[in-house]
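**Student:** Provided below for reference: sequence and predicted model.
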Amino acid sequence: MLSIFDQGPPPPCPTPFNLAAHALRRADATPDKVALSVLRADGSDDWTFAQLKSAVLNTGTGLLRAGLVRGDIVLMRLGNTVDFPIGYLGAIAVGLVPVPTSSQLTEPETERMIRDLSPAAILRDPSVACAAHPQQIGLTDLAAMRDLPPASFDMGDPERMAYIVYTSGTSGKPRAVAHAHRAIWARQMMVDGWYGLREGDRLCHAGAFNWTYTLGTGLMDPWTIGATALIPEPGTDPAALPGLLRRHRASIFAAAPGVYRKMLNAADTLSLPDLRHGLSAGEKLSRALHERWVQATGTELYEAYGMSECSTFISSSPSHPARGDSLGQPQPGRRVAILGPDGPVPQGQEGTIAIHRSDPGLMLTYLNAPDEARARMQGDWFLTGDQGAMAVDGQITYLGRDDDMMNAGGYRVSPVEVESVLSRFPGIVQVGAAAVEVKPDTFVIAAFYSGPEKLDETALRAYVEANLARYKQPRAFIHLPELPTGGNGKLLRRALPAYFKASEE
């Protein structure tokens, strides 16, 4: 049998359609129910569904009155506050195309984005770095928009562009991934295929408002089915999370593996009486960490695999737990295959994980780089770049990447992007970047460079801090007489971690 998972397509997305309208579809039926609680040590700031919908539609009115028109791109440079999801959904509600970005990006990084996107406006927190742009809408103006009358949802073709997210590609240049309004319709497959989410749930996500993992899993998906989203206030120490989960009766908890690790490092046993289970995504969950969580809490962890181009589409779940070291199986409604050069490989054989082009969650294209998007297709299959093997029951084991992409702290980073920045530093002849393991299950980015002499590490750190978002910055700099290369002189990035271990001995 070939490595193809296909149990039939999901129901077709209705038309006309609007992503924000779908996310808030339960608001009129449960106007007084709490949709969002921002958790503090001494209480919470609560938003009902009625308040949330009003803030979103009123903000939509404000954005239109600011001169924006349907189809305009709006770059989001906001911090970790509730302004982020309100601005995001407010833009989508009236047909604008928001671009959520990490507040950690530096001014040079945003300058490249502005050149790439040509945004009509920037939603801007003045404390968040951003290059110059003639129309910046600040926090005060955004807040004032919530007092305006509501706009109407801009309903239309579910295939039209709804939002853009950035991802690092193997070329080293972050790519703008354009998604359609239908992307949120596809997320329904996660509700049973990963979350086990119910209307009465209180789902707590440990990520920041301005992380796409939080926007989807932590906010929009609970709201879509009428559940309550819980988000810890900015700056919450992971060691304080168990107390917040208890006090606010969280029934599901979602985070990246690094957060689970920090929680368990602070306490061997966690009392979470209302918690049914946890959700993990962002980077590979190690078996050791998984087992520690189960022992400490008595609850399960369900892992998901995905990417910016299609969010999560393979996962374990309460109804379909993972076996052994597998990720789980494709969610019901997905069509997934393991491909070799000539198409799907036999079950059990290694190949590239691929998702069918008909998946409603798959991106429209890479903005301004359609050729690169087409290059990711093999016939009707979108190639993820990750290797895996499919068992006879559809469960998929992750076997690593077929390129050199790094993952440190849940963020995927291209080594080429890091190398491109460091190559301009005086005194560096050649540079290579790789993720290295500094302690069990903990990876950071390290930069390996050659040059006449070892360089001042303080100066190197200051340089990358000014030119790379924090999650892209190397935490270690290793000077080598020369970098490892193959017979054709090409850098062997996969050999670099061994040099890090040698430098530590």
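**Tutor:** That came through, no problem.
**Student:** C-alpha only now, for contacts and for neighbours.
**Tutor:** Will do.
**Student:** determine the longest helix present in this structure.
**Tutor:** In terms of residue count, the longest helix belonging to the chain (DSSP state H) is helix 49-65.
**Student:** and for it, what's in contact with it?
**Tutor:** By CA atoms under 8 Å, 6 or more residues apart in numbering, the list of residues contacting helix 49-65 from outside reads 24, 26-28, 30-36, 86-87, 89-91, 93-94, 142, 145-153.
**Student:** which of those residues fall in helices?
**Tutor:** Secondary structure assignment by DSSP H places I86, G87, L89, G90, A91, A93, L142, M145 of the contacts of helix 49-65 in helices.
**Student:** just flag the most distant two among those residues.
**Tutor:** A93 and L142 (15.1 Å; CA to CA).
**Student:** more crowded one of these two?
**Tutor:** When A93 is set against L142 and neighbours are counted by other CA atoms under 10 Å, the residue ahead is A93, at 26 against 22.
**Student:** what subset of the contacts of helix 49-65 is buried?
**Tutor:** Among the contacts of helix 49-65, those buried by neighbour count (16 or more other CA atoms under 10 Å) are 24, 26-27, 33-36, 86-87, 89-91, 93-94, 142, 145-146, 150-151, 153.
**Student:** got the contact list for the nearest residue to L78 once chain neighbours are set aside?
**Tutor:** With sequence-adjacent residues excluded and distances taken as CA to CA, 6 or more residues apart in numbering, L78 is closest to D125, at 4.9 Å. Residues in contact with D125 (CA under 8 Å, 6+ apart) are R77, L78, G79, G138, L139.
**Student:** so how far is A50 from the closest residue to the first one other than its chain neighbours?
**Tutor:** Yep, that's R77 we're talking about. Computed as CA to CA, 6+ apart, the closest residue to R77 that is not its neighbour in sequence is R124, at 4.9 Å. With distances defined as CA to CA, to the nearest Å, the gap from R124 to A50 amounts to 26 Å.
**Student:** the two: which has the busier surroundings?
**Tutor:** Neighbours around R124 and A50, counted as other CA under 10 Å, are more numerous at R124. The numbers are 22 against 19.
**Student:** mind checking how far S118 is from T110?
**Tutor:** For S118 relative to T110 (CA to CA), the value is 11 Å.
**Student:** more neighbours, the two?
**Tutor:** For S118 and T110, the more surrounded residue by other CA under 10 Å is T110, and the numbers stand at 18 against 13.
**Student:** next SSE after the helix or strand that one falls within?
**Tutor:** In the assignment (DSSP states H and E), T110 maps to helix 107-117. Tracing the chain past helix 107-117, the next element assigned as helix or strand by DSSP H and E is strand 121-124.
**Student:** contacts for the helix or strand following that following strand, please.
**Tutor:** Per DSSP H and E, strand 121-124 leads on to strand 136-138 as the next helix or strand towards the C-terminus. Contacts of strand 136-138 with the rest of the structure, by CA under 8 Å, 6+ apart, involve A121, I122, L123, R124, D125, P126.
**Student:** before we go on, here's another structure to hold up against the first:
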Amino acid sequence: MRIFVKLWIPQCLQLLRSPCRLFHGYNRLLASPLISYYDSINQCEKELPEYFNFASDVLDKWAQLEKDGKRPTNPAFWWVKDEGEEVKWSFEELGFLSSKAANILSEACGLQKGDKVLVVLPRVPEWWLLNIASMRTGIVFIPGTSQLTAKDILYRLQASKAKCIVTSDALAPAVESIMLDCHSLKSKLIVSKDSRDGWLNFKELLAVTSTNHKCVKTRSQDPMLIYFTSGSTGSPKMVVQSHSSYGIGFTVSGRYWMNLTPSDIMWNTSDTGWVKSAWGSVFAPWINGSCVFIHHMPQFKPAIVAQTLSRYPITTFCTAPTAYRMLVQHGLSSYKFMSLKHCVSGGEPLNPEVIKQWKTQTGLDIHEGYGQTETVTICANVKGMKIKPGSLGKALPPYDVQIVDDHGAILPAGEEGDIAVRIQPRRPFCLFSQYLDNPEKTAATVRGNFYITGDRGIMDEEGYVWFVGRSDDIINSSGYRIGPFEVESALIQHPAVSESAVVSSPDPIRGEVVKAFVVLAPAFVSHDPEQLTRDLQQHVKNVTAPYKYPRKIEFIQALPKTVAGKIQRKILRNKEWGRA
């Protein structure tokens, strides 16, 4: 039997259609405890309003409640920088500043509803203003990480046909170097204290632009966001998300997975170019009236993160598993997190050993969640649920999550298959619209009645989902299918292992075998590598099924990672197979 949190999606949506009742009834609904579960996702109807806009239907309503004294005095947005700079905005201030930004996009940049803007900025307040401004104007917002190269920017501008780009001084020269090949680009907007030839200056324009702006009407299914996401092959794909998908879709996970209320202050460390920033630094907190906290850090430094959690009244913390590993290795016994009460993680699987160490050092659980750029939160360990360390939790409404075989048939509990979301007879409203200009890729995600995530997993008898690995990460050794995550989770329990990544490696007898790339803890760097290899192999045999142990181990100083902190197993796998 599949079990789901008892949540009434139709009531949420009805409230969203009625401005005068929006947050009074909405908060009464979400304040109710998790009192029971449903055995059918069909209890959650997915009727959508015809029109929806997150800026006018959510943010502006919080601003009105704020003016009426019906919301706590928390700021809506709180930004800090190590140099002592600080910005605090209420929902009302967000409203009039984002209205000015909307006028800049419409009037100075000449953009209209449906046009696309590529925004490549670090964690600066202007990123949030431009995000909201795009909603107000119906312009499609395309985030990009500041680590993009000129080649990356060129590809994104050409593929999306964006008419405007917004960036900082750091990337302006890269944009200028590829201008001749960007035929759709009509305007360039720079966020800088200084003027630059050929660029409109956002800060200068913001100082003189009117606050008078009327939010456009956007249909629920109109495009709102485009994220570029990479697969195992080919160029990055353009994932289109609608106004309702993200604008309404994080209602459930924001309240129950992130445990957010209007009194909370949430810090999500994700870079602005990644989808997790939209999840935890825009939609989930603000639909619940919470404060979005941002620390402008060019790099993740455990000591600064721990100091920030100690210094500021942050109640909810979200960061990547890699960051949690770095924090527990740094050691947290000398810090006191007086306000912190809820921790969440996502983006990649979280090793049970890290969950255990975090609990030991802070007294807090980490509530893991799972989703993709194409979705909102698919599964999560919600507040009040028994946490099974290493699991992704249970399915969240409105998703019906199943494990399916190669033909789309549902597998019984305990059997490995593809993690999938039911899309028939009704497609969940919070699922991506399409891969833009790529109908073949869009169609390839469907198998029978399901959307196929591309991740492999197992569902246990209680409905918890367990991640095995990406479909292209699975190792097939002598007929045994081995997921890298379980081997990595076993390795990290050994005191010699700081980090590891497991991939397939060619073998003349078995076809391929398990190989582990290991970053050693400082105290073990000088140890005999041959003896360490034997110790680690025996350790894995003791912790998990013996056939999964790494027959090859290579000690390296650092693992290849994305700017978001995800391990790039593909680079290591290509090296092993001579494809690098």
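**Tutor:** Received it, and whenever you're ready, just let me know what you need. All values derive from a computational prediction rather than experimental measurement.
**Student:** quick check: TM-score for this pair?
**Tutor:** TM-score for the superposed chains, counting by TM-score structural alignment, normalised by the length of structure 1: 0.79, backed by 438 aligned residues with a CA RMSD of 3.4 Å.
**Student:** mean per-residue distance, the helix holding T110 of structure 1 versus structure 2.
**Tutor:** Taken over the aligned residues, the distance from helix 107-117 of structure 1 to structure 2 averages 1.1 Å (mean CA distance after the TM-score superposition for structure 1).
**Student:** where in structure 2 does that helix fall?
**Tutor:** Under TM-score structural alignment, helix 107-117 of structure 1 corresponds to residues 150-160 of structure 2.
**Student:** got the buried residues for the matching stretch?
**Tutor:** Residues of stretch 150-160 of structure 2 classed as buried under the neighbour-count rule (16+ other CA under 10 Å) are A150, I153, L154, Y155, R156, L157, A159, S160.
**Student:** now do stretch 531-539 of structure 2
**Tutor:** Residues of stretch 531-539 of structure 2 classed as buried under the neighbour-count rule (16+ other CA under 10 Å) are L532, T533, L536, Q537, H539.
**Student:** need the contact list for the closest residue to C215 of structure 2 other than its chain neighbours.
**Tutor:** Nearest in space to C215 of structure 2, with sequence neighbours left out and distances taken as CA to CA, 6+ apart, is R136 at 4.7 Å. Under the criterion of CA under 8 Å, 6+ apart, the neighbours of R136 of structure 2 are N53, A55, S56, S99, A102, K214, C215, V216.
**Student:** which one's the longest helix in structure 2?
**Tutor:** In structure 2, taking DSSP H as the definition, the longest helix is helix 529-543.
**Student:** in structure 1, what residues pair with the helix or strand following it?
**Tutor:** For helix 529-543 of structure 2, the following helix or strand on the C-terminal side (DSSP H and E) is strand 552-555. Counting by TM-score structural alignment, strand 552-555 of structure 2 lines up with no residues of structure 1.
**Student:** from the contact counts, what lies against strand 552-555 of structure 2?
**Tutor:** When contacts are defined as 3 or more CA pairs under 8 Å, 6 or more residues apart in numbering; DSSP states H and E, strand 552-555 of structure 2 packs onto strand 511-520.
**Student:** how far does the strand it packs on sit from its chain's centre?
**Tutor:** Distance of strand 511-520 of structure 2 from the chain centroid (CA atoms, centre = their mean, to the nearest Å) equals 28 Å.
**Student:** one step back: counterpart of the residue nearest to C215 of structure 2 in structure 1?
**Tutor:** Checking TM-score structural alignment: R136 of structure 2 goes with A93.
**Student:** now swap in W279 of structure 2 and tell me
**Tutor:** In structure 1, the residue paired with W279 of structure 2 is G216, using TM-score structural alignment.
**Student:** assign that match to helix, strand or coil.
**Tutor:** On the three-state scheme (DSSP: H, G, I helix; E, B strand; the rest coil), G216 of structure 1 is labelled helix.
**Student:** residues near it, how many?
**Tutor:** Counted by other CA under 10 Å, the residues lying close to G216 of structure 1 total 17.
**Student:** from L68 of structure 1, how far off is it?
**Tutor:** Relative to L68 of structure 1, and taking CA to CA, G216 of structure 1 is found at 25 Å.
**Student:** ok, the closest residue to P484 of structure 2 other than its chain neighbours - contacts?
**Tutor:** By the measure of CA to CA, 6+ apart, the closest residue to P484 of structure 2 outside its immediate chain neighbours is V502, 5.1 Å from it. Remark: with contacts taken as CA under 8 Å, 6+ apart, V502 of structure 2 is in contact with P484, F485, V487, E488, V514, K515, A516, F517, R569.
**Student:** which among those gets closest to E86 of structure 2?
**Tutor:** The nearest one, if we look at the contacts of V502 of structure 2 relative to E86 of structure 2 and count by CA to CA, is R569, at 38.2 Å.
**Student:** quick check: end-to-end length of stretch 217-225 of structure 2?
**Tutor:** 16 Å.
**Student:** what span of structure 1 is it aligned with?
**Tutor:** Using TM-score structural alignment, stretch 217-225 of structure 2 pairs with 155-163 in structure 1.
**Student:** now the matching stretch, how far from the chain's geometric center?
**Tutor:** With CA atoms, centre = their mean as the basis, the mean position of stretch 155-163 of structure 1 lies at 21 Å from the chain mean.
**Student:** give me the contact list for that stretch.
**Tutor:** Taking contacts as CA under 8 Å, 6+ apart, the residues outside stretch 155-163 of structure 1 that touch it are 13-19, 71, 92, 95-99, 178-182, 364.
**Student:** and with 6 Å instead?
**Tutor:** Applying CA atoms under 6 Å, 6 or more residues apart in numbering, the set of residues contacting stretch 155-163 of structure 1 from outside is P16, F17, N18, V97, P98, V99, H179, A180, H181, R182.
**Student:** need the buried ones from the residues you listed selected in PyMOL.
**Tutor:** Selecting in PyMOL just the buried members of those, where the criterion is 16+ other CA under 10 Å, is done with this command:
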select buried, resi 17+18+97+98+99+179+180+181+182
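**Student:** from the middle of its chain, how far away would the longest helix of structure 2 be?
**Tutor:** From the chain centre to the centre of helix 529-543 of structure 2 is a distance of 34 Å (CA atoms, centre = their mean).
**Student:** report the aligned residue range of structure 1 for it.
**Tutor:** Across structure 1, nothing matches helix 529-543 of structure 2 (TM-score structural alignment).
**Student:** can you check stretch 439-459 of structure 2 too?
**Tutor:** Equivalent residues of stretch 439-459 of structure 2 are located at 370-390 in structure 1, counting by TM-score structural alignment.
**Student:** now swap in stretch 398-406 of structure 2 and tell me
**Tutor:** Counting by TM-score structural alignment, stretch 398-406 of structure 2 corresponds to residues 333-341.
**Student:** buried sites along that stretch?
**Tutor:** Judged by neighbour count using 16+ other CA under 10 Å, the buried positions of stretch 333-341 of structure 1 are G333, R334, R335, V336, A337, I338, L339.
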